[in-house]
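Colleague: Sequence unavailable; structure follows:
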C-alpha cells in the first residue's frame, strides 16, 4: 500500500471512530493483564462476562493470590483453557508481588517475563495501560494487514514490525484498536463485508464481496 493510501486508510478509520478503546473491561493495569491473558482463544464478550464478578472481588495481585487457583477457576470456568489460564494468572500474580512490588511494569520485556504473557498481551498492556505506541497483532490484525496490503507478513511479528514501520505518527497510538475493530466487525474472516467498508477502494483484496442482496440475485 502506498504511503498516501496508508495515511488515507487510517484517516478514514479515525474519522469513523476518533477514540477507539479495548472491548475488554478492566479497572486498572493488573486487571487488564489478567483480562488480556484470559482472552487468548476466547472472545472479549466471554471474558467480560467471567471477569465482572471476579474484578469486583480482586483488584490486586495480592487479592488474586489470596483467592487461589480453585477460587479463580470458579469465576473463569466458562472460558476456554480455564485450567491452564488459572494457573498462569496465579503465577503471574505471585511474580508481580515477588519481582515488581505488586505493580504492573511499564516495560514490554518485563511484562513478557510473566507467566502466560506473550508479546501480544504485553503490547496490549503497554498501549492501553501506559499509552505506548505498540501494535498487538491478534488474528484480526494479522488478517487485515495481509488482506488489505497494509502490512503483509507470514508471522504476527512480521506484521507487527511492518505496521510499526508503515504507520505514521498521528495514528500510531490507536492504530491497533482501529485494525482489531475493523477486522472484528467489517473485514471478517470468512466473508469480509466489503460493501460497507470505508476503506474498500484502498484495499488490495479481490474480488470484493458484494452486498447480500446482490449476491443472492447472482445465484
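Modeller: Right, received. Where do you want to start? Computed from a predicted model, the values in this text were never measured in an experiment. Numbers count the residues shown, from 1 in each chain.

Colleague: Please make it C-alpha for all contacts and neighbour counts, starting now.
Modeller: OK.

Colleague: and residue 41, which of the three is it?
Modeller: Following DSSP: H, G, I helix; E, B strand; the rest coil, residue 41 is assigned to coil.

Colleague: residue contacts, it?
Modeller: Taking CA atoms under 8 Å, 6 or more residues apart in numbering as the criterion, residue 41 is in contact with residue 80.

Colleague: I'd like the distance between it and residue 115.
Modeller: 17 Å (CA to CA, to the nearest Å).

Colleague: same thing with residue 212?
Modeller: Residue 212 is 45 Å from residue 115, by CA to CA.

Colleague: Take this one as well and set it beside the first:
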C-alpha cells in the first residue's frame, strides 16, 4: 500500500469521526488504567457495567485497597479471568500508593512493571491519558492492519512498528481509536461489512463482502 492511499484512509476515518476516544468509562488516568487491565479478553461494555458499581466510591488506588480483594472480586466476577485480574489490580494499587503517591506514572517502563499491565495496556494509557501518539495493537487493530494491507505483520509488535512507521504524523494520536472502532463495528472478524465501509475502495482485502 502506498503512502497516498494510507493518508487517504486516515483522512476519511477522521472525517467520519473527528474526535475518537475509548469506549471505556473513566474519570481519571487511574480509572482508565484499571479499566484497560480489566478489559483484556473482555468487552468494554462488560467492564463498564462492572466499574460503574465501584468507581464512584472507590475510584482511586487507595479506594480500591480500602475496598479489598474480596469485594473487588465480587464486583468484577462477570468479567473473564476476574480472579486473576482482581489480584493484579490490588497489587497494582499497592505499588501506586507505595511508590507513586497513588498516581499513574507517565512512563512506559514503570507502567509495564505493574501487575497485569503489558505493552498494549501501557500504550492505551500513554495515548488516552497522557496524549502520546502511541498505537496499542489489539485483535481488532491486528485484523484491520493485515486485512486492509495498511500495515501487515505476523504479530502485534510487528504491526505496531509498521503503523508507527506508516501512519502520517498528523493522524498518529488518534490512529489507535479509529482502527479499533473500525475493526469493532465495520471490519469485523467473520464477515466484514464491506458495503458499509468508508474505505472500501482503498482496502486491499481480496475477499470483500458483496453488497
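Modeller: Looks like it arrived, so ask away. Because the structure is predicted, anything quoted here is derived from the model rather than measured.

Colleague: Which residue ranges of the first structure form helices?
Modeller: 3-16, 29-38, 44-57, 61-76, 82-100, 108-111, 119-130, 139-148, 156-166, 175-185, 212-218 (DSSP state H).

Colleague: which one of those helices is the most hemmed in?
Modeller: Neighbour counts (mean count of other CA atoms under 10 Å) averaged over each of the helices of the first structure peak at helix 29-38, with a mean of 23.

Colleague: That helix vs the second structure - mean distance after superposition?
Modeller: Helix 29-38 of the first structure, aligned to the second structure and superposed, deviates on average by 0.4 Å (mean CA distance after the TM-score superposition for the first structure).

Colleague: Summarise which helices and strands that helix is packed against.
Modeller: helix 44-57, helix 82-100, helix 119-130 (3 or more CA pairs under 8 Å, 6 or more residues apart in numbering; DSSP states H and E).

Colleague: contacting residues around the second one?
Modeller: Going back to what we said before, that points to helix 82-100 of the first structure. 34, 37-38, 61-62, 64-65, 68-69, 72-73, 76-77, 102-104, 114-116.

Colleague: Tell me who's in contact with the nearest residue to residue 36 of the first structure once chain neighbours are set aside.
Modeller: Using CA to CA, 6 or more residues apart in numbering and skipping the chain neighbours, the partner closest in space to residue 36 of the first structure is residue 121 (5.9 Å). Counting by CA under 8 Å, 6+ apart, residue 121 of the first structure touches 33, 36, 37, 136.

Colleague: Relative to residue 45 of the first structure, which of the residues you listed is nearest.
Modeller: Within the set of the contacts of residue 121 of the first structure, residue 36 lies nearest residue 45 of the first structure; the separation is 12.0 Å, counting by CA to CA.

Colleague: residues contacting that closest one?
Modeller: Per CA under 8 Å, 6+ apart, neighbours of residue 36 of the first structure: 24, 121, 124.

Colleague: and what of residue 66 of the second structure?
Modeller: Neighbouring residues of residue 66 of the second structure by CA under 8 Å, 6+ apart: residue 58.

Colleague: mind running it again at 7 Å?
Modeller: Residues in contact with residue 66 of the second structure (CA atoms under 7 Å, 6 or more residues apart in numbering): none are found.
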